[in-house]
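Engineer: Predicted model follows, preceded by the sequence.
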Amino acid sequence: MRKYLFCLIIGLFIAGQTEVKGQYYDQTLGFRGGTSFEVSYKRFIFFTPNIQQAIEGLIGLQIDEGISFPSVLYDAPQNNGYVFEALWVFHIDLGFDTDFSGFAGAGGYLGAYTETGRDPFFGGGFTAVVGVEYTFSHAPVSVSVDWKPIIGYPRLSLARGGVTLRWILPTTWQ
């Protein structure tokens, strides 16, 4: 009888330890693919019960999708470039699941671009971001889908989006 009771207590202890709530994390490192291919680093700096604020830095290759209003009349030159972006992002829990959060933010970008038939040049401007993020409960991974329009030089572009896969970096909470 004691053997069965001991096994039951150990089994309940192990089962209790495997229950994991949605992960709250401090910082992530990941890869963003879509209309740009960038390495992403995000760090949360303010935590409140309803809204969390983070800064995000991205560096990589921005692809010109070639979609602009005049391009229906003629072939627009392509502006591909190496860019650095910095964003201030607000995360809000969506309510139906603790692992989902919506986010919105804004920031700026700088880049070195090459246009078809021209010398390389520098550009920059303003960028905004809106999207949703899912954080897996049993793995240190989060996935987000976003829409990120840009306004600046070389031009305005509203047709920008992507998927970001991030690894949650270990944190020691104090």
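Structural biologist: Everything's here; your move.
Engineer: switch to C-alpha atoms for all contacts and neighbour counts from now on
Structural biologist: Fine.
Engineer: Tell me which stretches of this structure form helices.
Structural biologist: 2-17 (DSSP state H).
Engineer: Could you report the neighbour count for the residue nearest to K42 when sequence neighbours are not counted?
Structural biologist: Nearest residue to K42, sequence neighbours excluded (C-alpha to C-alpha, 6 or more residues apart in numbering): E56, at 4.3 Å. As a burial measure, E56 scores 19 neighbours (other C-alpha atoms under 10 Å).
Engineer: so E56 makes contact with A86?
Structural biologist: Yes: under the criterion of C-alpha atoms under 8 Å, E56 makes contact with A86 at 5.8 Å.
Engineer: Second structure for comparison follows:
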Amino acid sequence: MKKYSLVIFAIVLASFTMNAQQYKTGLGLRGGLANGITVKHFIGEQAALEGIVSSRWAGFGVTGLYEMHYPAFDTQGFFWYWGGGGHLGFWNGNDAAWADDDQSYTVIGADGILGLEYNFSEVPLNISLDWKPAINFVGHSGFWFDGGGLSIRYLFR
């Protein structure tokens, strides 16, 4: 009975290991309506922190996210993820499409994220596509549905 228990334990442990992310940190570029730099760092088997510095409307924003990753499509290298966090942004009203005055804006808000990620096994790169809606609580309040992006990262394993 002990032999069977040990074999079952080894199989379960191996299945969790195979589902783990294949890198520790990724650094790269993010494109979309807001373009910028992204860094993602895993703090556990499935949990990661992502930081994004982006530019839009002649201003910039900083976003911090906590994300959970899970295997997708029963395909090695594919993962889906979701999470949330917050942002801080600075814009000039003259350059923002949504502003109707000449004042500058400092905004603080919350973000969600839902996406797919693929880690290439041949080269230390990954690509991700996500939707990142946001809501501003301070500054110009409002809900933004258009926060999606495509990211390409160099992976540090």
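Structural biologist: Sure thing, it's come through. Keep in mind it's a predicted model, so treat the numbers as computed, not measured.
Engineer: follow-up on the earlier one: identify the residue of the second structure aligned to the residue nearest to K42 of the first structure.
Structural biologist: The equivalent of E56 of the first structure in the second structure is E50 (alignment by TM-score structural alignment).
Engineer: Its match: what's it in contact with?
Structural biologist: 38-41, 64-67 (C-alpha atoms under 8 Å, 6 or more residues apart in numbering).
Engineer: how close does it sit to L65 of the second structure?
Structural biologist: 5 Å (C-alpha to C-alpha, to the nearest Å).
Engineer: again, but for F16 of the second structure
Structural biologist: Applying C-alpha to C-alpha, the value for F16 of the second structure to L65 of the second structure is 24 Å.
Engineer: How about K2 of the second structure?
Structural biologist: For K2 of the second structure, the distance to L65 of the second structure - C-alpha to C-alpha - is 44 Å.
Engineer: Find the centremost residue of the second structure, please.
Structural biologist: Central residue of the second structure (C-alpha atoms, centre = their mean): E50, 5.4 Å from the mean position.
Engineer: Which parts of the first structure are strands?
Structural biologist: Secondary structure of the first structure (DSSP state E): strands at 27-34, 36-47, 51-62, 79-93, 100-115, 121-135, 141-147, 150-153, 161-168.
Engineer: and the longest one, which stretch of the second structure?
Structural biologist: Right, strand 100-115 of the first structure. The aligned range for strand 100-115 of the first structure is 78-93, by TM-score structural alignment.
Engineer: Look at Y154 of the second structure and say how many residues are nearby.
Structural biologist: So Y154 of the second structure, with other C-alpha under 10 Å, has 18 neighbours.
Engineer: can you pull the contacts of the nearest residue to V53 of the second structure once chain neighbours are set aside?
Structural biologist: Of all residues not flanking V53 of the second structure in the chain, V62 sits nearest, at 4.6 Å (C-alpha to C-alpha, 6+ apart). Applying C-alpha under 8 Å, 6+ apart, we find V62 of the second structure in contact with 51-54, 87-89.
Engineer: The same query, at a cut-off of 7 Å, please.
Structural biologist: For V62 of the second structure, the contact set (C-alpha atoms under 7 Å, 6 or more residues apart in numbering) comprises 52-54, 87-89.
Engineer: and of those residues, the nearest to A72 of the second structure?
Structural biologist: Nearest to A72 of the second structure out of the contacts of V62 of the second structure is I52 (C-alpha to C-alpha; 23.7 Å).
Engineer: Would you mind giving the strands of the first structure as TSV with distance to L5 of the first structure added?
Structural biologist: As requested, the strands of the first structure are exported to TSV (distance: least, C-alpha to C-alpha, whole Å):
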stretch	distance to L5 of the first structure
strand 27-34	43
strand 36-47	43
strand 51-62	45
strand 79-93	42
strand 100-115	40
strand 121-135	37
strand 141-147	38
strand 150-153	64
strand 161-168	39
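Engineer: Can you find the partner of T127 of the first structure in the second structure?
Structural biologist: Using TM-score structural alignment, T127 of the first structure lines up with D111 in the second structure.
Engineer: Find the residue closest to Y25 of the first structure in space, skipping its chain neighbours.
Structural biologist: Y25 of the first structure sits nearest to I168 (C-alpha to C-alpha, 6+ apart), 6.7 Å away.
Engineer: And S36 of the first structure, by the same measure?
Structural biologist: Closest to S36 of the first structure by C-alpha to C-alpha, 6+ apart is Q62, at 4.3 Å.
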